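Trainee: coords please:
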Amino acid sequence: MHKKTEITKAALELFAEQGFNETSVQEIADAVQISKGSFYKYFSSKLALMLDLIEKYHYKIIERMNEFDWSRKTSKHSLAIYIELEINAWIEHQSFFHVLFKEFPPKTNLEITERIEKLHQTTVNNHREIFSHIYGDKLENYVSDLVLLLEGMMRESIFQLIIHKQTDIPSASIAKWISHHLHSVIQHIDEEEPLIQYRKQESIPELLQDIKELIKRIGNSSEKTKYNETISLIESEWKKKDLNLTLIEALLHFLKQNKDLKIKIWQLEQLLLQGERL
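Mentor: Model (predicted):
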């Protein structure tokens, strides 16, 4: 096991047992038998380690949700299959998410909150896609309402039935129950006006244009030039048949350092991860 992985694993165990603020860097270092100075070779701070963990588990969730076979013909069971994959991802990494939500309530730390919002936006985008994929365009005006219902039902199921271990119910049964009730709602959904105004997700070209407009507003001419060159490289790379995803990720990371670009870059990143093409 790589030393960095050992450090994050030990840190997560200590955070779960003692709490984030109550755990010192020295204790983490002791747990993996390295010096405190060696810890700082891998992470600049305890917060940096936590941010790294969020990014790591963000991609673990994406990987699990991407196990859904989008190429297969859909049926009334497809939604349950997808929901079960997502529930299993949360169960598999429940110790991390327990620490995250217990130790970092909303707005406790700006950087942590931004990373959590990024994770949430990923799931929202996937939930929108799954409804459109299974039920087609007829639900377009109601997709935001359905995402709200799905996330509420999943959140309470995961926290109450699984994390707090109130009862032992298999994830497949939970997924089937949620999808059944959502399907029932969908049968009568057009009897009421949508509660939430639907806003169609922007495409990659639209996001690229939005980012270019934001770059124009940057006062520092040197930074503006660098950001323009970076977004041009991303656009050029994405048009190629064989993508260099490592290069794209590095370029996106550079752009995300500007707080005014961050949200749009996150949205672009999600589309790129989902395999959208220009």
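Trainee: CA only for contacts and neighbour counts going forward, please
Mentor: OK.
Trainee: residue 54: neighbour count?
Mentor: When neighbours are counted by other Cα atoms under 10 Å, residue 54 registers 20.
Trainee: and this one, so I can compare the two:
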Amino acid sequence: MKKITSEDIIYAALSLFSEKGYDATSVDEIARESGMVKASFYKYFQSKEALLLGTIVLIEKLLDADIKELYLKHQLPSREKLRQLYLIALGRIYKNKVHLLVYSVPLIGSKEEKIAQAIDRVEHYLSDVMIDFLIDAYGEFIKDYAYDINFVVKSMIVNSLRMSDSELSWTEQQTLAEFILSITDMLAQGMLNPNHQHQIMWSPDTSLYEGSNQFWTKGKQISYALQHMDTVLKQTELNEATRNEYVQILSRLQGELSEQNVEIAHVKALLLFLGQLPELLEDCTKLKAILEA
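Mentor: Next up is the predicted model:
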């Protein structure tokens, strides 16, 4: 008998999430679909939220592999690369309606924040690549409008799948990708028309596009840095007493930063202590700069 893996559980869960929705799917159902009992599920994932996070991380990994492969297809015309990017987005992200699951999760607890951050990474990565391909297909002059086109394209994909009663077949995905590409052509041609002036809605400095080399809102920068510090502490070799001390100080820092009126002096003192650990110094420096900006 084939040993069940965490990916087997993720694919089983995706099937159920797409069919029934995240909230309506129970751990019992996911376990049965995976071919195991409920107790065995918890050997792989601590909760349904942890499974959702694992799902998004897997999608991010598969998306990255697909896009890297697409970048290597130098012989493809730029417009065809854009069409294939739309197919990748349809197949890897939107087909599973994971974006709809995540946007319905309340951003209050640390688990939910990690889920939101994971989907943000996927969405921003896809946006960066799409804008890169738009410029390649329509020229450098489209750059000012590329963010608006990206917004329209994603909206079309989301609404097309939201209106669909069942999962799109491969043929239907091909048809939808062609349709979106034709709309992209019309948008690009219209926006590049020198006889018309167009209002730019989205641009690199809006919070919608908080990519790796673009502006991040303070809240998300802080949240990302704290999450990274927590991960670093878990991975750094420290004796138990020292680790516990740093974990407690990081917990106090998280508490201070979650207060409505942040005591900057307290926060700086905590950062000064945490910064003594070389592995945390970079994040501490970033946090200090964010708070002083």
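Trainee: for the second structure, what spans make up the helices?
Mentor: Applying DSSP state H to the second structure gives helices spanning 6-20, 27-34, 38-44, 48-71, 78-92, 98-103, 110-138, 143-162, 170-191, 218-235, 240-258, 264-274, 278-292.
Trainee: need the ones you listed in a markdown table with distance to residue 197 of the second structure, can you?
Mentor: As requested, the helices of the second structure are arranged in a markdown table below (distance: least, Cα to Cα, whole Å):
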| stretch | distance to residue 197 of the second structure |
| --- | --- |
| helix 6-20 | 41 |
| helix 27-34 | 52 |
| helix 38-44 | 55 |
| helix 48-71 | 33 |
| helix 78-92 | 25 |
| helix 98-103 | 33 |
| helix 110-138 | 18 |
| helix 143-162 | 11 |
| helix 170-191 | 8 |
| helix 218-235 | 33 |
| helix 240-258 | 44 |
| helix 264-274 | 46 |
| helix 278-292 | 37 |
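Trainee: which one of those lies closest to residue 198 of the second structure?
Mentor: helix 170-191 (6.5 Å; Cα to Cα).
Trainee: now that closest one on the first structure. Mean distance?
Mentor: Compared with the first structure after fitting, helix 170-191 of the second structure deviates on average by 2.6 Å (mean Cα distance after the TM-score superposition for the first structure).
Trainee: show me what that helix is packed up against.
Mentor: helix 78-92, helix 143-162 (3 or more Cα pairs under 8 Å, 6 or more residues apart in numbering; DSSP states H and E).
Trainee: returning to what we had before: between the helices of the second structure, which gets nearest to residue 202 of the second structure?
Mentor: Ranking those by their distance to residue 202 of the second structure (criterion: Cα to Cα) puts helix 143-162 first, at 5.4 Å.
Trainee: who's in contact with that closest one?
Mentor: Around helix 143-162 of the second structure, the neighbours that count as contacts under Cα atoms under 8 Å, 6 or more residues apart in numbering are 90, 94-95, 97, 127, 130-131, 134-135, 167-168, 180, 184, 187-188, 191, 200-204.
Trainee: list the buried residues of it.
Mentor: 143-150, 152-154, 156-158, 161 (16 or more other Cα atoms under 10 Å).
Trainee: which of these lies closest to residue 265 of the second structure?
Mentor: Within the buried residues of helix 143-162 of the second structure, the smallest distance to residue 265 of the second structure is 39.3 Å, found for residue 147 (Cα to Cα).
Trainee: without its sequence neighbours, what residue ends up closest to the residue nearest to the spatial centre of the second structure?
Mentor: Nearest residue to the geometric centre of the second structure (Cα atoms, centre = their mean): residue 119, 2.4 Å. Spatial nearest neighbour of residue 119 of the second structure, chain neighbours left out: residue 56 (6.5 Å); criterion: Cα to Cα, 6 or more residues apart in numbering.
Trainee: that neighbour -> the first structure?
Mentor: Counting by TM-score structural alignment, residue 56 of the second structure lines up with residue 54 in the first structure.
Trainee: again, but for residue 191 of the second structure
Mentor: Checking TM-score structural alignment: residue 191 of the second structure goes with residue 189.
Trainee: what residues are up against its match?
Mentor: Going by Cα under 8 Å, 6+ apart, residue 189 of the first structure touches residue 142.
Trainee: same question, residue 30 of the first structure
Mentor: Per Cα under 8 Å, 6+ apart, neighbours of residue 30 of the first structure: residue 36.
Trainee: which one of the buried residues of helix 143-162 of the second structure sits closest to residue 101 of the second structure?
Mentor: Once Cα to Cα is applied, the member of the buried residues of helix 143-162 of the second structure that ends up nearest residue 101 of the second structure is residue 158, at 12.2 Å.
Trainee: show me what that closest one aligns to in the first structure.
Mentor: Checking TM-score structural alignment: residue 158 of the second structure goes with residue 155.
Trainee: one more: residue 246 of the second structure?
Mentor: So, by TM-score structural alignment, residue 246 of the second structure is left unmatched.
Trainee: what about residue 246 of the second structure, distance to residue 289 of the second structure?
Mentor: For residue 246 of the second structure, the distance to residue 289 of the second structure equals 21 Å [Cα to Cα, to the nearest Å].
Trainee: so those two - more neighbours on which side?
Mentor: Taking neighbours as other Cα under 10 Å, residue 246 of the second structure and residue 289 compare with residue 246 leading, 19 against 10.
Trainee: hang on, that one packs against residue 276?
Mentor: No: if you go by Cα atoms under 8 Å, residue 246 of the second structure and residue 276 don't touch, sitting 10.0 Å apart.
Trainee: on that earlier part again, my guess is the residue nearest to the centre of the second structure contacts residue 100. True?
Mentor: No: counting by Cα under 8 Å, residue 119 of the second structure does not reach residue 100; the two are 10.3 Å apart.
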